[in-house]
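Q: Attaching a predicted model along with its sequence, questions to come.
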Amino acid sequence: MATTTEVPGPAGLPLLGSMFDLKNDSLGTFLAAQREHGDVVRITAGPPGVRATVYGVFSAEGVQQVLATDSANFRKDNAFYQELRESFGNGLLTSQDDDYLRQRRLVQPLFTRRRVDSYAEAVAAEVRAVVGGWATAPDATVDVLDEMTRLALRAVSRILFGTDVDAAVEIVERAFPVMNDYVFRRGFSPLNIPREWPTPGNRRAAVAHEELYAVCDRIIAERRAAGTAEGGQDLLTLLAEAESAEDGSFDASELREQVLVFLLAGHETTATSLGFALHLLARHPEEQKRAHEEVDRVLSGRTPGAADLDALPYLTRVLKETMRLFPAAPAVGRRAVTATEIGGHTVPAGADVIVSSWVTHRHPAYWEDPDRFDPERFTPEAEASRPRYAWFPFGGGPRACIGQHFSMLESVIALAMILQEYALEAVDTEVPVTSAITLRATGPARVRLRARTA
């Protein structure tokens, strides 16, 4: 294919480009740009002088190039990642180069399949606690996105901190949404005022930032004072003990930053997948019936464990299809180091590049009737027929999410336990969403519960 430097894209408004479109509906803007202009698009936003330009890359082959094949050329050097670093530190999510490689080597042994599988019992205990409260839900109705956010946060907090769950959960529930909105708004604004200026938004963010750091510092200090015998084998203890001759160990600041990454990123992805999976099943009775039948046949009423994951393939397909339709990280940014050819177009050096699972997961070249919920898209045969990066909810390449097996373990266990207890009927038939750091619902996802057992 011949290369051209002219990258197509929406014209937008004469002076402001696509600024309002991106602000009001960034995911819809990316999707429309792909449909109208192809798999590599150029989108401008903002007035002259502070205008931002972003290049969207939407084909599976282009995504693979950005995240994997040419990943060294596409770095986390853009304004969004700088805002993330200032808010959450230079942990595994935001670090680069030698810092990242050192952190990854220290953390990797904590995320082996055997280690992650050992957390299944703790996950089941938190599912039991959250679902147990549904028996008294008013009108037998719950918002499954809210409930799964609470569940996922409690589960990752227990695995991180052991018994110190409630202290972390209360603060994260209050502070994280504030930081989520603040980082996203600043990361994609063409012009920001200094964080130090005492505006209402800056003050709210500063308070939330201090609360998140303080709870992590307090729990870390208490755990170190108590010693390993008290701490047990929770993830915080293992992080504090992580050490190698080549990489040393984490100092206090690094330890806090890793804890924040796992606490925040670790609950958002799983909560999104679980909440939308429940809502989709509530809207699709035939698929829900198949899921109930598999759970009943495989588990016969017992609590699922890590060894049951392979025996629950339909539940896994339900979750994968959910992550196709509602990926927790719907758009991921990078910055090009050098000019690069992608899909017959030249992306210039220094360009901000977006790959969007929201768009690629709906690409008609890979997905027939892409808006339809169909777990059969994820049979082994169907998966083998598609390009590797037609589906990438956990990213890919050397920066792929280190916690993806934990997310799947927690999601399958939770979904199975909920379906053992309840049949679901959707109250809200559609759930509007928007994109911040992660995918967020802008309306309720209520489900009516019917107990399956006396």
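A: Structure received.

Q: CA only for contacts and neighbour counts going forward, please
A: OK.

Q: nearest residue to Val131 other than its sequence neighbours?
A: Distance criterion C-alpha to C-alpha, 6 or more residues apart in numbering; nearest residue to Val131, sequence neighbours excluded, is Ile418 at 7.1 Å.

Q: Check which helix or strand that neighbour maps to.
A: Following DSSP states H and E, the helix or strand that holds Ile418 is helix 404-421.

Q: circling back to that earlier point, how much space is there between the residue nearest to Val131 and Val127?
A: From Ile418 across to Val127, the span is 8 Å (C-alpha to C-alpha, to the nearest Å).

Q: out of the two, which sits in the busier spot?
A: When Ile418 and Val127 are compared for neighbours, Val127 comes out ahead with 23 against 18, by other C-alpha atoms under 10 Å.

Q: Pasting the second one now:
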Amino acid sequence: MTTTRTEAPELAGLPLLGSMFDLKNDALGTFLRARRDHGDVVKITAGPPGIRSTIYAVFSAEGAQQVLAGESANFRKDNTFYQEIRESFGNGLLTSQDEDYLRQRRLVQPLFTKRRVDGYAEAVAAEVTTLLGEWQDGGDETVDVHHEMTRFALRAVARILFGTDVDAAVEIVERSFPELGAYVLSRGYAPLRVPRDWPTPGNRKAAAVHRALYEVCDRIIAERRASGRASAEGDDLLTLLVEAESAEDGSFDATELREQVLVFLLAGHETTATSLGFALHLLAKHPEVLKRAHEEVDRVLGGRTPGAADLDALPYVTQVLKETMRLFPAAPVIGRRAVATTVIDGVTIPAGADVVVASWVTHRHPAYWEDAERFDPDRFTPEAEAARPRYAWFPFGGGPRACIGQHFSMLESVIALAMILQGYGFEAVDTEVPVGSAITLQVAGPVRCRLVPRTA
């Protein structure tokens, strides 16, 4: 993958605005075109002269590994988008850096051990049972699977975070996150950003949403602190966060608790919702894959509810989800800022440059994926995975900042998909689904499937 160039080739754009509108209107397509036309490291400029921004986009697996893992200390979360996320969602694990991040990670890590996460399987299964009951009682033959899986995943993570305080959080979060995400995106791409406290319509709307989101989190945290271990389910994550403490790192104050809760709500439902929604969409379009998944679920589970111990016995369901995350990664673009000058794939990246790695592109790179747009879960057999570079697939990021909740996401996704497949088959209504990129992968249209109840 190494080239002999020392300066990055530049993606052609408009004379005055560069690729500003291309990135704003179709960032994922723009990155795909950049790799196709110019290679694995491409310079992209956006905005008018004087306030123009420059991005170095990195598309190879080796380059992604260098940015996220091998030289991770040289690539920090100091860019504009992370600053906007920080101001909207707080300085939790997603956005914090340096000693703040290390302290938070040490306090939170015991909450995400395999043993602890496996203990949430029953709560996940309970929410899937509720979902299936709603489908059965609703009488609808067609559902938007992205909407349904977003609703399910949000309820599941809220249940695990708050115990029985689910409904109060879900209603606010379901409305707030998309609005704040759009606000962050618009400010991130704006050549000039007015201060947030200026009374513009956009600022006022975002501030109101922001207050509502903070208020519901603060209320639940205050009630939990006042009542101690009052959750009906005992070991919800909020209780554990309240009690998290060490001699070295102390404990979380109220602001820090809120910021961790917001990160878990955002990251904890987006990845699962995206994976499950598109898994059902892809299975509906590929009946031969759906048939194999049905056969595995029936053979392994025999009609019973799956638990954490069943994950290893459902390899094909897991492969379906991994291939879905290849084609539709929840975090399709990850940004960093270079501290010092470095070289990636033979191209010089200057100090202070904004750098992105794009799993959306790397997951389609012809060097690692033959006929990359084809849905094929057999790409993720153990033998096939071992034959590819480590960072040819990185839906959870990588290196020291890899997603702390990736085992939980896979546990939740496998259990949910297996239970859904026990009861239903699917036929695609919408065969093409437009997507875009904000903080996470955004669905720009319906993802409707026809439900086909399975008979015993």
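A: Perfect, thanks for sending it. Since the structure is predicted, the reported quantities are computational estimates derived from the model, not experimental observations.

Q: care to give me the TM-score?
A: Superposed pair, TM-score by TM-score structural alignment, normalised by the length of structure 1: 0.99. Supporting alignment: 454 aligned residues with a C-alpha RMSD of 1.1 Å.

Q: Against structure 2, what's the mean shift for the helix holding Ile418 of structure 1, could you check?
A: Here the mean offset of helix 404-421 of structure 1 against structure 2 after fitting is 0.4 Å, by mean C-alpha distance after the TM-score superposition for structure 1.

Q: Which elements pack onto that helix?
A: Judged by 3 or more C-alpha pairs under 8 Å, 6 or more residues apart in numbering; DSSP states H and E, helix 404-421 of structure 1 is in contact with helix 113-117, helix 120-132, helix 252-283, helix 285-299, helix 313-325.

Q: The closest residue in space to Gly89 of structure 1 that isn't next to it in sequence - how many residues pack around it?
A: Residue nearest to Gly89 of structure 1 in three dimensions, not counting chain neighbours: Glu257, with 5.5 Å by C-alpha to C-alpha, 6+ apart. Per other C-alpha under 10 Å, the neighbour tally for Glu257 of structure 1 reads 22.

Q: Next: Val443 of structure 2.
A: Count around Val443 of structure 2 with other C-alpha under 10 Å applied: 15.

Q: Tell me where structure 2 has strands.
A: Secondary structure of structure 2 by DSSP state E: the strands cover 41-46, 53-58, 75-76, 142-144, 245-246, 250-251, 334-338, 342-344, 347-349, 354-357, 424-428, 435-437, 441-443, 448-453.

Q: and those strands as a markdown table, adding distance to Glu295 of structure 2?
A: Formatted as a markdown table, the strands of structure 2 follow (distance: least, C-alpha to C-alpha, whole Å):
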| stretch | distance to Glu295 of structure 2 |
| --- | --- |
| strand 41-46 | 43 |
| strand 53-58 | 40 |
| strand 75-76 | 45 |
| strand 142-144 | 23 |
| strand 245-246 | 46 |
| strand 250-251 | 48 |
| strand 334-338 | 37 |
| strand 342-344 | 45 |
| strand 347-349 | 49 |
| strand 354-357 | 37 |
| strand 424-428 | 12 |
| strand 435-437 | 31 |
| strand 441-443 | 30 |
| strand 448-453 | 15 |
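
Q: Which of the ones you listed sits closest to Glu373 of structure 2?
A: Nearest to Glu373 of structure 2, of all the strands of structure 2, is strand 435-437, at 14.6 Å by C-alpha to C-alpha.

Q: what stretch of structure 1 does that closest one fall on?
A: On structure 1, the counterpart of strand 435-437 of structure 2 by TM-score structural alignment is residues 433-435.

Q: Measure how far stretch 38-49 of structure 2 is from the centre of its chain, please.
A: Centroid separation for stretch 38-49 of structure 2 versus its chain: 25 Å, with C-alpha atoms, centre = their mean, to the nearest Å.

Q: circling back to that earlier point, could the helices and strands packed on helix 404-421 of structure 1 go into JSON lines alongside distance to Asp139 of structure 1?
A: Listed next are those as JSON lines, based on distance: least, C-alpha to C-alpha, whole Å:
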{"stretch": "helix 113-117", "distance to Asp139 of structure 1": "36"}
{"stretch": "helix 120-132", "distance to Asp139 of structure 1": "15"}
{"stretch": "helix 252-283", "distance to Asp139 of structure 1": "16"}
{"stretch": "helix 285-299", "distance to Asp139 of structure 1": "20"}
{"stretch": "helix 313-325", "distance to Asp139 of structure 1": "26"}
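
Q: Nearest to Glu61 of structure 1 among those would be which one?
A: The nearest among those, by C-alpha to C-alpha, is helix 313-325 at 17.1 Å.

Q: picking that back up, tell me the counterpart of the residue nearest to Gly89 of structure 1 in structure 2.
A: Match for Glu257 of structure 1 (TM-score structural alignment): Glu259.

Q: Give me the distance from the match of strand 435-437 of structure 2 to the chain's centre.
A: How far stretch 433-435 of structure 1 lies from its chain's middle: 13 Å, per C-alpha atoms, centre = their mean.

Q: To what extent does that stretch diverge from structure 2 after superposition?
A: So stretch 433-435 of structure 1 averages 0.5 Å relative to structure 2 (mean C-alpha distance after the TM-score superposition for structure 1).

Q: Can you give me the buried ones in that stretch?
A: Buried residues in stretch 433-435 of structure 1, counted by 16 or more other C-alpha atoms under 10 Å: 434-435.

Q: Next: stretch 73-92 of structure 2.
A: 74-86, 88-92.

Q: what does stretch 355-374 of structure 2 give?
A: 355-365, 368.

Q: would you list every one of the helices in the stretch 101-250 of structure 2?
A: Secondary structure of the stretch 101-250 of structure 2 (DSSP state H, counting those that start in this stretch): helices located at 114-118, 121-138, 145-162, 166-189, 201-227, 237-243.

Q: Cool, thanks, talk later.
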